[in-house]
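> this is the structure alone, sequence omitted:
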């Protein structure tokens, strides 16, 4: 706007000089007089256009979710605005917008043009990491972050634009931290404790950016790809653990069954011991006599020789 205003102002001055020139060289000529009048009107029109452009250059609108840095034509920062609406400024002051909304960085796939798994294009390829066991894996990760409004001026001073800030700072730090954090985890933990790995990455980035005006909103480890040999070994280890659990359960069941049999046998032995202990000589003699009575009552003849321990049944 300011550049256009300057151009029209220059043209207005030129037209004004032309008008004055025609007026001074031929004050009595009718054609020359008309030319001078036309040049004067052209000059006035151009001046009005220049003023209009200068007026437009003196205001700007700011949307929600943005912060604006104001700088003059020499590059000096003269102000910053964090509020929405219409703002005034000097015509020679330019504005640079920074988004303070939630933004996303995704590293996924094997090349820079792969999908971000959300309908867009990833910011970069997968990140290769090495865990505490020395095993290399590839990680797809998505990060959501936002910029603190009060830090926009400092960010502009160092990076000049939001795009440079994202490429040179955010993306580089994410790659660096994601490469370092898995060194604290074993291969098995990296596969089975994804929540703990995410929390460790989040904490590391928050510590790294605590003084830089960057707020980490969320982190998602979308996928962790370990070498095929590691996956096969892990699957075999899982199956072995399942087999051990199964055999342990079978052994425990057998032990319970054996214990039940022991308890049953002990109960029977205890019952027999009680029974045997209760069969005294008097009780046995009484049962002997009761049996003879029952046989006699049924019409049977029972002969018991003296000293004979058995019975001989003689029917009628």
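The structure has been received and is ready for your questions. As the structure is a prediction and not an experimental result, all values here were calculated from the model.
> C-alpha from now on. contacts and neighbour counts both.
OK.
> and the gap between the closest residue to residue 130 other than its chain neighbours and residue 227?
In this structure, residue 130 finds its nearest non-sequential neighbour in residue 136, 4.4 Å apart by CA to CA, 6 or more residues apart in numbering. Counting by CA to CA, to the nearest Å, the gap from residue 136 to residue 227 is 8 Å.
> with residue 245 instead?
From residue 245 to residue 227 the distance is 27 Å (CA to CA).
> next: residue 126.
14 Å.
> ditto for residue 30
Applying CA to CA to residue 30 and residue 227 gives a distance of 94 Å.
> go on, residue 282?
86 Å.
> try residue 156
42 Å.
> ok, these two, which is more surrounded?
residue 156 (18 against 11; other CA atoms under 10 Å).
> and whatever helix or strand the more buried one lives in, what's buried?
Using DSSP states H and E, residue 156 maps to helix 152-159. Within helix 152-159, the residues scored as buried using 16 or more other CA atoms under 10 Å are 152, 153, 155, 156, 159.
> my read: the first one touches residue 66, true?
Think residue 152. No: applying CA atoms under 8 Å, one finds residue 152 not in contact with residue 66, separated by 9.8 Å.
> which residues do those two both contact?
residue 98 (CA atoms under 8 Å, 6 or more residues apart in numbering).
> ranges for the strands of the stretch 151-300 of the chain?
214-225 (DSSP state E, counting those that start in this stretch).
> do the same with the stretch 1-150 of the chain
59-62, 66-72, 77-81, 85-88, 93-99, 103-107, 127-130, 136-147.
> how far is the fifth one from where the chain is centred?
Using CA atoms, centre = their mean, to the nearest Å, we find the averaged C-alpha position of strand 93-99 to lie 31 Å away from the chain's own average C-alpha position.
> look up the closest residue to residue 51, ignoring the ones flanking it.
According to CA to CA, 6+ apart, the nearest residue to residue 51 is residue 5 (6.7 Å).
> for residue 153, give its distance to residue 6.
With CA to CA as the criterion, residue 153 and residue 6 are 28 Å apart.
> next, the one to line up against it:
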């Protein structure tokens, strides 16, 4: 019996030790360095007011720790959508760091049970603070006043978390997202501002370039104007000189023709014929003569006219042989020369200056080619002195009866024969050359009717062609 008692005593002691150890173990708790807590007795349902820090703690059996962080904890509000002052939806991310006030940990546990419940209340309160703060800013302020918005939100959060005994240390606003159209408009506006700044920076440079080009253009215009003025002055001076030369030439030519007309006692028509002959003779190009239609008179056998044949030196020998010689030489050499008008002797090959004129035909001759009349003391050219008796008697024989020859003749039209009239008196070779050139150019076959009379060796103003 004694042995059994010992065993029982020993078993009781062991059980007591086990129980004591178990109770000791159940009464002890450990907190980490980043934790604080208050104990709660689950048996007596009592909450301790003492805040226990990190380390090993001995409490009444059946307790548990209600643990809170002893350091600041981050809370993130991701993609919060709020309406700003303009009614535009803004999305943003907010991160804050908070800590439960250890002095009021007992009240916090009484209200929110534990840290998880406490954190849920703070999260909901924080979102409300974000919405309230966002409503005070317009859309542009989120871009231009980002720092001020963050400060205002931190103050709003502190005021909101204060009734919950939360200590708020810092807050960050990240990734503010405005509507796409607004972002595009803002980007365009910012780009426009940058372009304006660039333009303002480039403006002085461009103005300088424009002023340089302007001054350059002014100088160039001045140079062009001066050059044009110089050229115009040169042209005007040349034109004045040429005009003066032309006036001088025509004045000299006019005076020369006037002197020629006076000395040779020519009529205006005779002077014009003389000038036309010179123009034709000095021309390099072909000369086309305007041919007048020949007159064709029809007479019957009953008609008869009195034809008074008055042969005069003016008709037979009008025009200067010396002039035709020079005209022919110029035509053969194909040289166009302005022949100076020189008052020379009308005799062939004589170049002695004129000193007198023939009293009958009024041709100009030198003293070597004038013969004085022994009866009337007048001077005559070689032709007139030879034929003076046949042409016209001098004053001494003027009282003699004029000899008139009455000739009766008949005319009839001749087919395919035409009279070609020239504008002056030419010799046979010159007339033939003119006709040959005109008819061959126009591909016309012709034949010049040769004359067989006393006048065939003298210059004439017409030809008959078939």
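All right, it came through fine. All values derive from a computational prediction rather than experimental measurement.
> TM-score of the superposition?
Superposed pair, TM-score by TM-score structural alignment, normalised by the length of the first structure: 0.59. Supporting alignment: 213 aligned residues with a CA RMSD of 2.9 Å.
> picking up where we left off before, reformat the strands of the stretch 1-150 of the first structure as TSV; add distance to residue 236 of the first structure and mean neighbour count.
Output for the strands of the stretch 1-150 of the first structure, formatted as TSV (distance: least, CA to CA, whole Å; neighbours: other CA atoms under 10 Å):
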stretch	distance to residue 236 of the first structure	mean neighbour count
strand 59-62	60	14
strand 66-72	53	20
strand 77-81	60	16
strand 85-88	63	11
strand 93-99	50	19
strand 103-107	31	21
strand 127-130	22	19
strand 136-147	19	19
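> TSV for the ones you listed, including distance to residue 180 of the first structure?
Listed next are these as TSV, based on distance: least, CA to CA, whole Å:
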stretch	distance to residue 180 of the first structure
strand 59-62	40
strand 66-72	33
strand 77-81	36
strand 85-88	44
strand 93-99	29
strand 103-107	16
strand 127-130	8
strand 136-147	12
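> for residue 286 of the first structure, find the nearest of those.
Nearest to residue 286 of the first structure among those is strand 136-147 (90.0 Å), distances taken as CA to CA.
> the second structure: matching residues for the closest one?
Counting by TM-score structural alignment, strand 136-147 of the first structure falls onto residues 89-100 of the second structure.
> off-centre distance for that stretch?
65 Å.
> stretch 422-434 of the second structure too?
The answer for stretch 422-434 of the second structure is 64 Å, by CA atoms, centre = their mean.
> and what of stretch 81-88 of the first structure?
34 Å.
> could you do stretch 118-135 of the second structure as well?
70 Å.
> which positions in it come out as buried?
Buried, per 16+ other CA under 10 Å, within stretch 118-135 of the second structure: 118, 119, 122, 126, 127, 128, 129, 130, 131, 132, 133, 134.
> quick check: the gap between residue 269 of the second structure and residue 20 of the second structure.
Distance from residue 269 of the second structure to residue 20 of the second structure, by CA to CA: 174 Å.
> and these two? which has more neighbours close in?
Neighbour count, other CA under 10 Å: between residue 269 of the second structure and residue 20, residue 20 has more, with 12 against 9.
> in the first structure, what residue corresponds to that one?
By TM-score structural alignment, residue 20 of the second structure lines up with residue 51.
> tally of neighbours for residue 19 of the first structure?
23.
> how about the residue lying closest to it once chain neighbours are set aside, what does it touch?
Leaving aside its sequence neighbours, residue 19 of the first structure sits nearest to residue 36 (CA to CA, 6+ apart; 4.2 Å). With contacts defined as CA under 8 Å, 6+ apart, residue 36 of the first structure is in contact with 18, 19, 20, 21, 22, 23.
> and the fifth one, what's its match in the second structure?
In the second structure, no residue is paired with residue 22 of the first structure according to TM-score structural alignment.
> ok, longest helix in the first structure?
helix 228-278 (DSSP state H).
> picking that back up, average offset between the match of strand 136-147 of the first structure and the first structure?
Taking mean CA distance after the TM-score superposition for the first structure, the mean distance separating stretch 89-100 of the second structure from the aligned residues in the first structure is 1.3 Å.
> can you list the neighbours in contact with that stretch?
68-84, 165-179.
> and what of stretch 145-154 of the second structure?
129, 130, 133, 137, 141, 142, 170, 171, 172, 173.
> drop anything exposed from these.
Using 16+ other CA under 10 Å, the buried ones in those are 129, 130, 133, 137, 142, 170, 171, 173.
> hmm, which two among the residues you listed are most spread apart?
Across these (CA to CA), the longest gap, 20.7 Å, separates 137 and 170.
> how near is the residue nearest to residue 51 of the first structure to residue 17 of the first structure?
From residue 5 of the first structure to residue 17 of the first structure the distance is 18 Å (CA to CA).
> between these two, which has more neighbouring residues?
Comparing residue 5 of the first structure with residue 17 by other CA under 10 Å, the one with more neighbours is residue 5, at 23 against 16.
> how much space between the more buried one and residue 302 of the first structure?
In terms of CA to CA, residue 5 of the first structure sits 147 Å off from residue 302 of the first structure.
> ok, the buried ones among the contacts of stretch 145-154 of the second structure vs residue 421 of the second structure, which is closest?
Nearest to residue 421 of the second structure among those, with distances taken as CA to CA, is residue 142, at 114.7 Å.
> what does the closest one correspond to in the first structure?
Counting by TM-score structural alignment, the partner of residue 142 of the second structure is residue 190.
> wait, its match sits on residue 184?
No: look at residue 190 of the first structure against residue 184 with CA under 8 Å: they stay out of range, at 9.3 Å.
> what is in contact with the two at once?
residue 131.
> now do the helices in the second structure.
2-27, 105-112, 115-134, 141-144, 146-161, 180-264, 268-282, 313-316, 321-333, 382-386, 388-391, 428-441.
> out of those, nearest to residue 407 of the second structure?
Going by CA to CA, the one of the helices of the second structure nearest residue 407 of the second structure is helix 388-391, 17.8 Å.
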